[in-house]
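Engineer: Got a predicted structure plus its sequence, pasted below:
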Amino acid sequence: MATSNGGLRNMTEGSPARHIVLFALPLLAGSFLQQLYNMVDSWVVGQYVGDAALAAVGIGFPVIFMFTSLFMGLANGGTVVIAQFYGAGELDRVRDAVDTIYTAFTFSAVPVTLLAVGLVKPILFLLRVDDAAYDDAWLYLTVVCAGLIGTIGYNLNAGILGGLGNSSTTLRFLAVAALLNIALDLILVLVCGWGVFGVAIATVVSQAFSWLYGLWYINRRYPQIAIRPFCRRFDRSLFGQIMGIGLPAGIQMSLVALGAMVVMSKINTFGKEFTAGYNVGYRLDQLAFLPVQSLSNAVTAFVGQNIGARRLDRARQGIRVTVVSSVVWSLLMAALLIPFGPNLVGLFSDTPAVIDAGAVYLRCIMPFYAIFAVMFSLNNAMRGAGESMFPMLDAIFSLILLRVPAVYFLANRFGSDYMYYGIGIGWMLGFTLSALYYLSGRWKRHGSLADRDRRA
């Protein structure tokens, strides 16, 4: 059965490759839209405000990601738990999971928002932001952090639908956000002349509207999983299962973002042109990685549903499809971005120093792209099976404990043109650990959450 109940996808039957691709395509389109409006942010400020503003907006992305990571972990844990219960046919527990997730959100969103706003200045100080970009970076981060609730709410909606095999509805929410964000960027920056403040307001308004539209649409289209933000139904045992998977994922994402901020601190010491070039190169890197990210998110839900249905054979088939597809795509992107990097960076800024800095970033990381794709795919697959501790530890060792010192060492010893090879060094360790752990088979030991839930 491919789909049922208006787009909810049962992935325990039929071709694994077909399910993964059909689930991944809307995720890919949605992620492309998300990156598109992020790149429009960068293009608008780079072309019509200046390189300092371009650097400021780029500085904000890892900081915002760090603040939202714990809630993204909650959404990720919800995806896995809901996928496993849905695969096991236990829709009443799916309903309980949805209520529990949103109850946790409503009680913690405001404190997290206040904390984020309060930490903006200390974080900018630690990042050693260039004086020319400091004021714009502070303004951008303060406004976006004040509106985090929309970003968090959108991710929760996406996580719930992802567990049910529905990625096409999430695409609808992102399309609304992307179109609104692009329109507001052009109006608030080009027409109103609000600069970085206009870009921040556009982001907050579009994310909040996408979240609220998502609530209305889900409740109207899928009454069986209607979201009731203030129902106060909270299952402690279920929340423990969700956080057992989601908390390590959230901590992982937060720490990776923190590591990226530490790397950014070093990047910022080379001046605003170098920072702006890195930000453009990073945007192109993120755009190129979207298909791998979408396939990996798809395999999380696929493995979750099939583990819930006790179909380990299908789970392994889906993992193989994802890894092979991700490697092929990564090799194609390396062949494109290494030779044409300067031309692509030049679309965002005509400053030679910015173009050179962006091209250096791409030239250093792209040779390692395929091994990172394997690491990313395997870790997401194992998380779908309920194995969340290993992916977190793998990320900490490879993306923080090795990558950050390697970047600093290479920058201090050989200069800025070589520092990004430290990223590839971290990816090599992560790939090695992921491959060995997957081959060991220990990720299969958790079994079906539905079975554990019945025993409890």
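Structural biologist: Looks like it arrived, so ask away. Numbering: from 1, shown residues only.
Engineer: Please make it C-alpha for all contacts and neighbour counts, starting now.
Structural biologist: Fine.
Engineer: What about R455, how many residues nearby?
Structural biologist: 7 (other Cα atoms under 10 Å).
Engineer: all strands in the stretch 351-456 of the chain, in order from the N-terminus.
Structural biologist: For the stretch 351-456 of the chain, no strands are identified by DSSP state E, counting those that start in this stretch.
Engineer: To which secondary structure element type does the residue lying closest to M389 once chain neighbours are set aside belong?
Structural biologist: In space, M389 comes closest to P248 once its chain neighbours are excluded; the distance is 6.0 Å by Cα to Cα, 6 or more residues apart in numbering. Secondary structure, DSSP: H, G, I helix; E, B strand; the rest coil: P248 is helix.
Engineer: Go ahead and name everything in contact with stretch 168-186.
Structural biologist: 7, 23, 26-27, 29-31, 33-34, 36-37, 40-41, 44, 157-158, 161, 198-199, 202-203, 205-207, 209-211, 213-214 (Cα atoms under 8 Å, 6 or more residues apart in numbering).
Engineer: want to compare, so here's the second one:
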Amino acid sequence: MAYQMNASLTEGPIGKKLLLFALPVLMGNVLQSLNGTINAIWVGNFLGESAFAATSNANNIMFFLLSLVFGIGMASTILIAQSVGAQDEVQAKRVVGTSGLFFVGLALLITIAGVLLSPVILTGMHTPPDALQFATDYLRIIFIGLPFMYGYNFLMMIMRGAGDAKTPFYFLLISTVLDIALNPLLIFGLGPVPALGIAGSAVATVIAQFVSLACLIVFLYRKKHFLRLTRADLPYIRLDRMIIGSLVKKGLPMGLQMLIVSTSGLAFINLVNSFGSVATAAFGAAMQLSSYIQMPAMAIGGAVSTVAAQNVGAGKWDRVHKTTVMGIAINLVMTGALVGFIYLFNKQALGLFLQDQAAIAIGMKINSITLWAFILFGITFVVSGVVRATGAVIVPMVTTLLALWCIRIPIAYWLGDQYGLDAIWWSFPIGFMVGIVLSICYYVWGNWRSARMLGDNKSQAADKMTG
């Protein structure tokens, strides 16, 4: 049976729609973090703290690289969601063709540069000397698999824009199971399979990403998904001037926002690295746990963005505002519950990654100061998701810049210099507080409702009708 265009997010109970859309996204985030956690357990427990510190540095670089294309992917998602809400299938396919061409070209360029420059990048991050070779081996292989990672993330985002969050989850499940199964096999070797050490963990990830992407592409064409590009749609695979203009104009600030987040992470781990491998390993373990805390916010934030964008396309502004309220309420309950759970089992959770008692003690200190503040992060993420759904992207980017680079990072370096390692973690709640105040002020008093993704699409008419 063919997949037909259906603006299902513009009707029915908003709370139920948000939950049904967000749950597969949340479960997908859980799978990805579970995958990373299990891999980290193998590396940390069997290859040592230096290898674990290496993966922490390499993973920060990968987050940076995903940030490079996040903006274009998010702009594509919003454009597709608005097109689906307006029942404009042709425009949706034009967005797929243009943004897909961009993703392929960028992925190939980054792969070539990354393989060649991995040692330089890691050295520039002040990666601890005992972890440098581990990190270089791991990162180079991850760069080779980057086109598959970009490809899967691109398809996932356009399908979510079309209102389908379930299908990407199923193929993410395939990737996760493969990665988990292949990690110990390739790290330690078995029979004719050689022991590759930390490189084996990276090879497992690349294989899993490739298989998942290939299966998803085959599925989309066999099921005749309405966003698949057939021979008749070849004219859409080009750099459409109007769409590429929107993707750059709207996607660049969203990409810069993620770059601000990722570069602040690199600056922070650069500071932590100066305290040695034990501190870096503790921070890496704490961030593994905080990634779970952020999952509800990221899932609900992605859901409200798609739901709001479809309703913007349909001109249903009352549902846009109700989406914000429901998104915040759901996030408070889910994030709060996870924070409480981690606090109850703080030491045991860190012990999954760390054997060194000094590292565990540092990790417990990090969690005690930072975890509760991720509830504030969740509210900011939801509000920003709704605002971006209209095409208003500049103020959220500036808000992130102020909260991270003007507040968190300077405070962290100052606290580290004045009071030592234990003090730098307070920069997290301070930065989150600034972010939530600025985001809510813009939502209440800003002009984000008048923004639009394309100057001549149907959402423009909706804007005029709503004043």
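Structural biologist: Nice, I can see it. Note that this is a predicted model, so its numbers are computed, not measured.
Engineer: Now do the contacts for the residue nearest to M389 of structure 1.
Structural biologist: Taking Cα under 8 Å, 6+ apart, one finds G73, S388, M389, M392 in contact with P248 of structure 1.
Engineer: how much space between L124 of structure 1 and G60 of structure 1?
Structural biologist: 9 Å (Cα to Cα, to the nearest Å).
Engineer: sorry, back to before: so what corresponds to the residue nearest to M389 of structure 1 in structure 2?
Structural biologist: Residue pairing (TM-score structural alignment): P248 of structure 1 is matched to P253 of structure 2.
Engineer: Likewise for S434 of structure 1?
Structural biologist: Aligned partner of S434 of structure 1 by TM-score structural alignment: S439.
Engineer: for A200 of structure 1, same thing?
Structural biologist: In structure 2, A200 of structure 1 lands on A202 (TM-score structural alignment).
Engineer: OK, contacts around its match?
Structural biologist: Neighbours of A202 of structure 2 in contact, by Cα under 8 Å, 6+ apart: Y138, L139, I141, I142.
Engineer: Tell me the counterpart of the second one in structure 1.
Structural biologist: When the structures are aligned by TM-score structural alignment, the residue of structure 1 matched to L139 of structure 2 is L141.
Engineer: Y413 of structure 2 contacts I424, correct?
Structural biologist: Yes - Y413 of structure 2 is within contact range of I424, at 7.0 Å (criterion: Cα atoms under 8 Å).
Engineer: wait, G416 of structure 2 sits on I424?
Structural biologist: Yes - contact criterion Cα under 8 Å: G416 of structure 2 and I424 qualify, at 5.3 Å.
Engineer: what about the two, which has more around it?
Structural biologist: Of the pair G416 of structure 2 and I424, I424 is the one with more neighbours under other Cα under 10 Å, namely 24 against 18.
Engineer: residues in contact with the more buried one?
Structural biologist: I411, A412, Y413, L415, G416.
Engineer: Could you pull out the helices in the stretch 1-150 of structure 2 for me?
Structural biologist: Taking DSSP state H, counting those that start in this stretch to define them, one finds helices in the stretch 1-150 of structure 2 at 14-46, 49-85, 89-124, 129-144, 146-161.
Engineer: re earlier: report the contact partners of the match of S434 of structure 1.
Structural biologist: Applying Cα under 8 Å, 6+ apart, the residues near S439 of structure 2 are T380, V383, S384, P396, T399.
Engineer: okay, the residues you listed in JSON lines with distance to M298 of structure 2 and neighbour count next?
Structural biologist: Converted to JSON lines, those look like this (distance: Cα to Cα, whole Å; neighbours: other Cα atoms under 10 Å):
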{"residue": "T380", "distance to M298 of structure 2": "10", "neighbour count": "26"}
{"residue": "V383", "distance to M298 of structure 2": "11", "neighbour count": "24"}
{"residue": "S384", "distance to M298 of structure 2": "11", "neighbour count": "27"}
{"residue": "P396", "distance to M298 of structure 2": "15", "neighbour count": "25"}
{"residue": "T399", "distance to M298 of structure 2": "17", "neighbour count": "21"}
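Engineer: if we can go back for a sec, what's the neighbour count on the closest residue to the match of L139 of structure 2 other than its chain neighbours?
Structural biologist: Spatial nearest neighbour of L141 of structure 1, excluding adjacent residues (Cα to Cα, 6+ apart): G60 at 5.8 Å. The tally of other residues near G60 of structure 1 (other Cα under 10 Å) stands at 22.
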